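Student: no FASTA, just this:
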């Protein structure tokens, strides 16, 4: 029927009223949703399909599509009046009225943003209006059951108050902020289909490998672009965050990058797209998504959404756009300038280059970051640790960047509800300044990029067990004093402590240091601790009396050894070990026996560390290395089940899957893994 492997896997579950599809970027989730929605409309008695996406630019993924040419029974149609991802305010009356008109019409399909969906549902105030409707939620990890997340409440209302079907799609299902996606009773109703980067790459016709590399530069990053940017590759360039030390002003940066590419020529229509001639005489089309002018940006986005051939674009320069859900199939290189602390963001960026199109055999992610002080070996260890974490994320797609919220006690009003996991700063006796409070409540992330370029941060990332306190006392404070000269010494100390706490969860790409590992942590390959319980904590804490405010609480995962705050700590004796949080489990990255660094390539003012290409075979080896510790198959059991394994290979023409819904197939996958490992050991001995 013209389906790719993942789409066929999802289609097998088409009758499920609640379906969760976990699959990497560029794996075909949008078309899978079309197949599922059409089957529900044509065969299951549903009357309407509503697709919600996180931002307008992603709506183009659901434009009218000819599915019948591949053998499917129906095509995907979308009337222009029901595409609510065009220009205009997502929360404006026009789009809300169009949504309501759609429900009252005979039209079958509608595409809108998450924001339009949640405001329309609130205005309609009757979930039964969604009876006989399939609601598809793209990038489902934007949803949560937290009170502050309206979309999570909206999905819950639709599930509770109608017979609507829900199809949820994501590449990062589990939220690192500790908040459930949905209420547990709703979540349990979903059937799950999981498709990994290994599965995706193994099934591609053209793209055969993914590379992950780091360039370190000295001075300013523009001087390193000659080595990091290959203008013969279709490239997306993400410039640094405007608050980072690398940034010199986003518009000036775009101009200097354009000058690096070549001589800027004519502009294409109203869009912010220029023809640029390189030094060797090639004419390139370069798009600027950094420009703030709404009219030209909308024209640029419209141009990019309607590209139909490789020759219509060469390089895109962006700041916050062109990441999650952005679709440019011919992109083969994403060059990200400045440190990115979120594994989820890195995985989403890598996904921009992993579409399978003719002529593209390799996709590359390059992170261009300031060269930190420190020994080469420290730097090499740190990059190797990050490469392992990123590779694991590509395979296991359950990582979301941790989030720690801070709030000074002096800013908590009587009766105010503070979200679960908020780190409360005790400053009642001596309230912090407004600037310090602003940093605590929303500005901590601004400093992480600067701090991670310091010698102490580099040693911490490399696993130096004696580095934690030194980092807080020297490196972080020096950055704060440089950028916030008006803060008092006490406020510098306070901010350094809280930023250090945030770094523990984010600075190494979402890894967790062994010192902070909770005693009840479920570590892959290790037996869970016995007879250990943790008291439950209410979702919110209400402060109704200034004299009866409870002690500040912190999610145990983020607690650090700090006598100054009185936080409870859990010494685990695992200093220097790094753990990747995957759903509710942890993987010890330091114990993954893989060397992901292929070679070091020096160049004029920096150093490049490249990962080995992530081919299907290498991804399979990484996955084995991550999952093998929990394989409890015995030799006797392997002998008994080996004939069944051979039958499976013969019938299915594929390997059994560890993440299959069938427990029997899961066990056969472990048997296959055991046999392969057994044969490798036997060959090594002989």
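Tutor: Structure's in. What do you need? As the structure is a computational prediction, the values presented were derived from the model and not from experiment. Numbering: from 1, shown residues only.
Student: For the rest of this, base every contact and every neighbour count on C-alpha atoms.
Tutor: Fine.
Student: pretty sure residue 50 is touching residue 134, no?
Tutor: Yes. With contacts counted by C-alpha atoms under 8 Å, residue 50 reaches residue 134, the gap being 6.3 Å.
Student: Look at those two and report which has more neighbours.
Tutor: Neighbours per residue, other C-alpha atoms under 10 Å: of residue 50 and residue 134, the larger number sits with residue 134, 26 against 22.
Student: Next one: the more buried one from residue 45, what distance?
Tutor: Counting by C-alpha to C-alpha, to the nearest Å, the separation of residue 134 from residue 45 is 10 Å.
Student: same question, residue 266
Tutor: Distance of residue 266 to residue 45, given as C-alpha to C-alpha: 54 Å.
Student: Downstream of the strand or helix carrying residue 192, the next helix or strand is which one?
Tutor: Assigning secondary structure by DSSP states H and E places residue 192 in strand 191-194. Where DSSP H and E defines the elements, the next helix or strand beyond strand 191-194 is helix 197-202.
Student: Alongside the first one, take a look at this:
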């Protein structure tokens, strides 16, 4: 396996420390903003969003005139995160109390008919109870019925809290989105939206811009979370190939000493085969001998072939009657005589979880060290959620790993080009996670004689970095894009990873200038050239900074200009220290940033896992997809052609063995042909 991304963090332990009210840093940040009527919380999985809501909701109930709280979650398994919680024991002034009958996710909502769910919600409306927990679907059904009977004003002075908010969309056919827009328009309800995903991953935004502008946004980054952990020190993102059926590769990628969640392929995908239950059985067979089932938990018992150890495996793929018992056993925390979690017993409870469409968002298993996902995932949001299953901090867990096991593009593949493109998508997912895991960077134009530190971390966690020659946003609109939309643009850039940006004949400027410009121009209408260029430069800097710092570290440390590199590589530097050392040593300018192709860097790391025949197959597929020279690419390459002539004393050779030189020659020929055409047209007067 090859780690496409490996991040090391400072592990300060700050995230696990609480203030006098028992609030972790992110929760305290939310509580400080509790007076906002509409609040949007963007925080990673396992950051403590559910408890942040509890603190905020209790204040709104007690001090802000809110009468009732509705908590809506995407599936019943997440409802346990919002069950009654003792907060006074940790310093808060009230406890979070949800009567069992009003936590519909714990009282069998899955088995209730639609009419029963609506009746239960209507009963809550007429009761003295203050909090109800239900699924998104139940909230939709109940809202429709209650609005019809009582009007939308029935929800005045309610707090509507929507967990996993990325399920909402601004599209007209998204019912939950329509409901929330009605409540926003009336301005009588309070609202809290929570999401662990920083982008939706498709073309439909979560909120319309005019609606999102009404929310106060609180962002707590992956970087802040992982940097503040006490135990988890590093995170790796890797992928591995298999030939034939994926089960044959399970022994190679699954370390059964590590607590693991295995997500089997979507039904109907190229990786799936036979019945889903057959796949689970074959995975267990690859681990060892099935010796029975635990009568109390429903976990399968599999004797490991290597040493006879019996592993406990939770099968969440089987959707029969036993699954509710397995889910309950997973959610039940092992506690000691003092009533607190018994770490050793809780960790030993289960070894492996096998899932299909479950155990993703909101699923809490702090001991998970490895998320093994089989098959490509087109949804970047889904990738982020899956990785989040392994990023909880827990004692005895110094490293977390995400592995994507994918089919090898080879001669047995029906369409090699499609397989190569799917492989590039997998790499793009890792690239995107590298960006998601990074600090929140803010770039500024650094002038000669600037006395500011070239890199500085602010109190809110934002890292300010100076770049020479950077074009700062010239208008309010461009500044708003840079401040609010860069995560979306990074996601779109990663999704654009294809032959245009990773082939050997692609110049870095094609990726950092032409492709990124295309993405920005497609996303926003009527931007001026200066607005587009300022956004493009910020985007290129974000996508390249971590990779440039990492490469300098891996080449042997850092040195001032003219000095020798350190003898030993500095791979174990924490992410922020690595960036600081790189920026302090190497003066950044926009030309340096544009000279590095972030897509090609990611592809080159991945290619270390390719054997020679596979690499040739991939290269041949890319050659077959060769893109015809365009005027835009030729003009992008013109400065590089001029540099080539100045340095080499000749024109680029169209017969060169260097693919990039051949591409430069094609661009040069294209420019000369177009110039000749224009001259002829001018002479003929046409």
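Tutor: Thanks, I have the structure now. Quick caveat: nothing in here was measured; it's all calculated off a predicted structure.
Student: residue contacts, the residue nearest to residue 615 of structure 1 when sequence neighbours are not counted?
Tutor: Closest residue in space to residue 615 of structure 1, ignoring its immediate chain neighbours: residue 209 at 4.4 Å, by C-alpha to C-alpha, 6 or more residues apart in numbering. Residues in contact with residue 209 of structure 1, defined by C-alpha atoms under 8 Å, 6 or more residues apart in numbering, are 201, 361-363, 613-616.
Student: Out of those, grab the one that's most surrounded.
Tutor: That'd be residue 363 among the contacts of residue 209 of structure 1, by other C-alpha under 10 Å, with 27 neighbours.
Student: Verify the stated contact: it with residue 213.
Tutor: No. Residue 363 of structure 1 lies out of contact with residue 213 (C-alpha under 8 Å); the separation is 11.2 Å.
Student: Which members of the contacts of residue 209 of structure 1 occur in strands, if any?
Tutor: Using DSSP state E to define strands, the subset of the contacts of residue 209 of structure 1 located there is 362-363.
Student: Show me where the stretch 201-350 of structure 1 has its strands.
Tutor: Taking DSSP state E, counting those that start in this stretch, the strands of the stretch 201-350 of structure 1 run over residues 209-217, 235-238, 263-267, 273-277, 283-288, 315-318, 333-337.
Student: Could you tell me the angle between the first one and strand 333-337?
Tutor: Our comparison of strand 209-217 of structure 1 with strand 333-337, counting by axes from the mean of the first three to the mean of the last three C-alpha atoms, to 10 degrees, yields an angle of 30 degrees.
Student: Then the fifth one?
Tutor: Taking the same axes, to 10 degrees, one finds that strand 283-288 of structure 1 is oriented at 50 degrees with respect to strand 333-337.
Student: so where in structure 2 does strand 283-288 of structure 1 end up aligned?
Tutor: Under TM-score structural alignment, strand 283-288 of structure 1 corresponds to residues 310-315 of structure 2.
Student: That stretch against structure 1, how far on average?
Tutor: Taken over the aligned residues, the distance from stretch 310-315 of structure 2 to structure 1 averages 1.1 Å (mean C-alpha distance after the TM-score superposition for structure 1).
Student: show me where the stretch 101-250 of structure 2 has strands.
Tutor: Per DSSP E, counting those that start in this stretch, the stretch 101-250 of structure 2 carries strands over the ranges 131-135, 158-162, 190-195, 216-219, 234-242.
Student: in stretch 190-202 of structure 2, what counts as buried?
Tutor: Going by neighbour count (16 or more other C-alpha atoms under 10 Å), the buried part of stretch 190-202 of structure 2 is 190-201.
Student: could I get the residues you listed as a markdown table with distance to residue 430 of structure 2?
Tutor: Formatted as a markdown table, the buried residues of stretch 190-202 of structure 2 follow (distance: C-alpha to C-alpha, whole Å):
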| residue | distance to residue 430 of structure 2 |
| --- | --- |
| 190 | 37 |
| 191 | 33 |
| 192 | 30 |
| 193 | 27 |
| 194 | 24 |
| 195 | 20 |
| 196 | 17 |
| 197 | 15 |
| 198 | 15 |
| 199 | 15 |
| 200 | 16 |
| 201 | 14 |
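Student: Can you pick out the most distant pair from these?
Tutor: Spatially, the most separated pair among those is 190 and 201, at 27.2 Å (C-alpha to C-alpha).
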